[in-house]
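Undergrad: Generate a structure from the sequence data that follows.
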Amino acid sequence: MKKITLSIILIVALSTAYSCKRQNKEIQSASPTTENKEIEEEHHSEDHSLVLDNGERWIANPETTLGVEKMQQTMNSFTEKDNVAAYKKLTENLELDFKMIFQKCTMTGAAHDQLHNFLIPIKDLLKTLPSSDLKECQESFDQINKHLLIYKTYFK
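TA: This is a model prediction of the structure:
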């Protein structure tokens, strides 16, 4: 009986803590300054297009840049472009790098939103890269490669 009571108390405490933490984040994000609100509206467009920061590149944290460079290296070292099975392993390696970018990201605000706009197409392409159709694998590979190259156009 004590274990059940203790378990219920623990679950309620964790739920309350999570709820408070989430509510606090919502309160903080619900009261941006007018300037921040305009930036958020501009950068939260549904098309997820990348834009520069008033003509300048966004400042990315070093770990993010290293993660993107690691993905580029992984792509550049891939030599089995005619082996459909090899794309599965490539996808696994790229997904590890992709997850690391998210784990080590310390970016905030509009720069962070733009990073997500950059990463969303990669996430989608990683779903089609390990296809059973060699042509689809190769097309996804080419699109990821091209997309990774535009990172330095938008981030420094």
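Undergrad: C-alpha from now on. contacts and neighbour counts both.
TA: Will do.
Undergrad: give the contact list for the nearest residue to T106 once chain neighbours are set aside.
TA: By the measure of C-alpha to C-alpha, 6 or more residues apart in numbering, the closest residue to T106 outside its immediate chain neighbours is N61, 6.5 Å from it. The contact partners of N61, by C-alpha atoms under 8 Å, 6 or more residues apart in numbering, come to 105-107.
Undergrad: Turn those residues into a markdown table, including neighbour count, secondary structure and distance to P130.
TA: Below are those laid out as a markdown table (neighbours: other C-alpha atoms under 10 Å; DSSP: H, G, I helix; E, B strand; the rest coil; distance: C-alpha to C-alpha, whole Å):
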| residue | neighbour count | secondary structure | distance to P130 |
| --- | --- | --- | --- |
| C105 | 18 | coil | 26 |
| T106 | 13 | coil | 30 |
| M107 | 16 | coil | 30 |
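Undergrad: Do me a favour and get the end-to-end distance for stretch 48-58?
TA: Using C-alpha to C-alpha, to the nearest Å, the end-to-end distance of stretch 48-58 comes out at 15 Å.
Undergrad: Following up with a second sequence; could you model it the same way so I can compare the two?
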Amino acid sequence: MKKIKLMALSLSVAFSFMSCKQESADQDHDMHDATEEMHEMAADEHEMMDDYHEAEQVSLNNGERWVVNEEMKPFVAEGEKLVAEYSGDYKKLAEELTVQNNQLIKSCTMEGTSHDELHKWLHPHLEMVKELGDMDNQEVADKQVNEIKKSYQVYHEYFQ
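TA: The predicted model follows:
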């Protein structure tokens, strides 16, 4: 009976040791997966910015900027102000920009080519704001905020 207890105890210790070893290997594997996922996210974000720059470019109206209806301008201005005052809370910034963008869209009464040209700017801009809200990395988010700031500069190049 003593031998059986001793054997059971030995097996129990052996299984515990193997379990710890497997858990450590699982943790190493999880760490590797997390690192790989971060690299994939960085590549995706880089690709997203390439897509933005390669998106259909806004054009001028015979060399002149397009006129935007007055009701929309305050929401663009407020969005720019929020980006200029950005202090590091990118989740809050994304939420506030989303509110401004939603108001911008609701106030749109533009039609025709000017409306189409505005959408060439607006769609990538909306996507950048959405992605900012989904980010979990401060450094990457700060770069995204700079891209949003550049988006507002593009707006002013093509719209008045």
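Undergrad: Can you give me the TM-score here?
TA: Overall, the chain-to-chain superposition scores 0.64 on the TM-score scale (TM-score structural alignment, normalised by the length of the first structure); 106 aligned residues with a C-alpha RMSD of 1.5 Å.
Undergrad: Number of residues surrounding the alignment partner in the first structure of E78 of the second structure?
TA: The alignment partner of E78 of the second structure in the first structure, by TM-score structural alignment, is K70. Applying other C-alpha atoms under 10 Å, we find 17 residues neighbouring K70 of the first structure.
Undergrad: Check whether K70 of the first structure sits in a helix, strand or coil.
TA: helix (DSSP: H, G, I helix; E, B strand; the rest coil).
Undergrad: who are the neighbours in contact with it?
TA: When contacts are taken as C-alpha under 8 Å, 6+ apart, K70 of the first structure is in contact with D97.
Undergrad: quick one: it and D97 of the first structure, what's the gap?
TA: Here the distance between K70 of the first structure and D97 of the first structure works out to 7 Å (C-alpha to C-alpha).
Undergrad: re earlier: of the contacts of N61 of the first structure, which are still contacts in the second structure?
TA: Counting by both residues aligned by TM-score structural alignment, their matches' C-alpha atoms under 8 Å, the second structure reproduces these contacts from the contacts of N61 of the first structure: 105-107.
Undergrad: of the residues you listed, closest to Q143 of the first structure?
TA: Of all those, C105 has the smallest distance to Q143 of the first structure: 23.6 Å, by C-alpha to C-alpha.
Undergrad: just checking, what residue in the second structure corresponds to that closest one?
TA: Checking with TM-score structural alignment, C105 of the first structure has C108 as its match.
Undergrad: Next: H147 of the first structure.
TA: By TM-score structural alignment, H147 of the first structure lines up with S151 in the second structure.
Undergrad: Please look at its match and H123 and confirm they touch.
TA: No. Checked against C-alpha atoms under 8 Å, the pair S151 of the second structure and H123 is beyond contact range at 10.8 Å.
Undergrad: With neighbour numbers in mind, choose between those two.
TA: Neighbours per residue (other C-alpha under 10 Å) separate S151 of the second structure from H123, with S151 holding more: 19 against 12.
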